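[1] next one to model:
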Amino acid sequence: MSDPAITALADLNRLLSAPQLSSSERKGLKSELIAEMNKFAWFTVGIMAPSSTDAMICLRDLELAMGWPAMQLEDETPIDSGVFLKANQSTGCIRIRAEAGLGEGFLISGHQAESQQLGPQSGPTWGPLPLDLFHN
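    All right, here's what the predicted structure looks like:
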């Protein structure tokens, strides 16, 4: 069941794991996220997933949806337990490590604000968002 308190990206900040969302909640959060992302030049992505395969699917879906070039995975050894994936769009590098006890979902942070009015070069971190938010 979806959490009725999830109406904006800021509502996710208190969560350790991505919530179950209705289709209208998913659509609204996805639209808000894309609008916020348009203010930044590049991104870092953190993905908490049950396996390296699940984490990579989430990242590849995001890359495809946003029209980003594919980043490169440093070590392709599969991990079939909980993982944390860190992708840095500036370096094009993806690292995955085994990590027990994490929630599930992805976090994304914007860097190099396009507008001087936004202040610091690093923006907020949004999430955790569902792993399949950008899956078509």
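
[2] only C-alpha atoms for contact and neighbour calcs from this point on.
    Fine.

[3] just the strands in the chain please.
    40-49, 72-73, 83-88, 93-98, 105-113, 122-129 (DSSP state E).

[4] quick one: the first one to chain centroid distance?
    Yep, that's strand 40-49 we're talking about. 5 Å (C-alpha atoms, centre = their mean, to the nearest Å).

[5] pull out the buried residues from that strand.
    40, 42-49 (16 or more other C-alpha atoms under 10 Å).

[6] follow-up on the earlier one: got the strands of the chain as TSV, with distance to Ser31 columns?
    Output for these, formatted as TSV (distance: least, C-alpha to C-alpha, whole Å):
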stretch	distance to Ser31
strand 40-49	15
strand 72-73	27
strand 83-88	22
strand 93-98	26
strand 105-113	14
strand 122-129	13
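
[7] so for Thr7, which of those strands sits nearest?
    Nearest of those to Thr7, taken as C-alpha to C-alpha: strand 122-129 at 12.7 Å.

[8] check which residues of that closest one are buried.
    In strand 122-129, counting by 16+ other C-alpha under 10 Å, buried: 123, 125-129.

[9] contacting residues around Phe43?
    Contacts of Phe43 were listed using C-alpha atoms under 8 Å, 6 or more residues apart in numbering, and they are 88-90, 108-111.

[10] second input sequence below; structure requested for side-by-side comparison:
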Amino acid sequence: MSKKTIDINKLEDLDKFRSAPKLNKIQSKILLNELSFILRKSDWITVGVMSPSLKKGIHAIRKIEEKFEYEEMKCITIPNSDGPIFLKANQKTGEIHARIEFGLGEGILISCQYNDNLLISKTYGPLPLDFFD
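    Model prediction:
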């Protein structure tokens, strides 16, 4: 049985996934180029990370900050037990909030935000947790 390559050539192809699909190097490069262009036009971003652990989730956010030279956000809310995590990071407030959440997929969701209320924010992803490594 041959392994079929998932047809992902643009960010909107990820909309149908609950968890981030595996991407090859070409797909990752294409998506990163598209996302970089979109992020440069936004005023700020929010990031949702669905992760099996807090450490992996924070790592994913730090890699985004590093890649796009954003200021490091601060962890405000951290759960007091281990488990699957949902992190919500807001670049405008500089805050990260984390909570234990079961039943989620795995991946990174990035929403572009705008100061102009006429511009509609759009969420992209899920991208693999190691997408920005």
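
[11] go through the buried residues of strand 122-129 of the first structure and name the one nearest Glu99 of the first structure.
    Pro128 (16.3 Å).

[12] in the second structure, what residue corresponds to the closest one?
    The alignment partner of Pro128 of the first structure in the second structure, by TM-score structural alignment, is Pro126.

[13] just checking, that match touches Arg18?
    Yes - if you go by C-alpha atoms under 8 Å, Pro126 of the second structure and Arg18 touch, sitting 7.1 Å apart.

[14] okay, and the common contacts of those two?
    Glu106.

[15] for Asp80 of the first structure, give its distance to Gly67 of the first structure.
    28 Å (C-alpha to C-alpha, to the nearest Å).

[16] now do Ile57 of the first structure
    Taking C-alpha to C-alpha, one finds Ile57 of the first structure at 15 Å from Gly67 of the first structure.

[17] those two: which is more packed in?
    When Ile57 of the first structure and Gly67 are compared for neighbours, Ile57 comes out ahead with 15 against 9, by other C-alpha atoms under 10 Å.

[18] if I line the two up, what does the more buried one land on in the second structure?
    The equivalent of Ile57 of the first structure in the second structure is His59 (alignment by TM-score structural alignment).

[19] quick check: the gap between that match and Phe102 of the second structure.
    For His59 of the second structure, the distance to Phe102 of the second structure - C-alpha to C-alpha - is 20 Å.

[20] before we move on, what about Ser111 of the second structure?
    22 Å.

[21] so the two - more neighbours on which side?
    Each of Ser111 of the second structure and Phe102 has its neighbours counted (other C-alpha under 10 Å); Ser111 has more, 18 against 12.

[22] I figured that one hits Thr123, correct?
    Yes - using C-alpha under 8 Å, Ser111 of the second structure is in contact with Thr123, at 4.1 Å.

[23] residues near His135 of the first structure, how many?
    His135 of the first structure, neighbours per other C-alpha under 10 Å, totals 14.

[24] that one - nearest residue in space that isn't next to it in sequence?
    In this structure, His135 of the first structure finds its nearest non-sequential neighbour in Asp61, 5.5 Å apart by C-alpha to C-alpha, 6 or more residues apart in numbering.

[25] can I assume the one you found is in contact with Leu131?
    No - under the criterion of C-alpha under 8 Å, Asp61 of the first structure makes no contact with Leu131, lying 9.2 Å away.

[26] alright, calling it a day.
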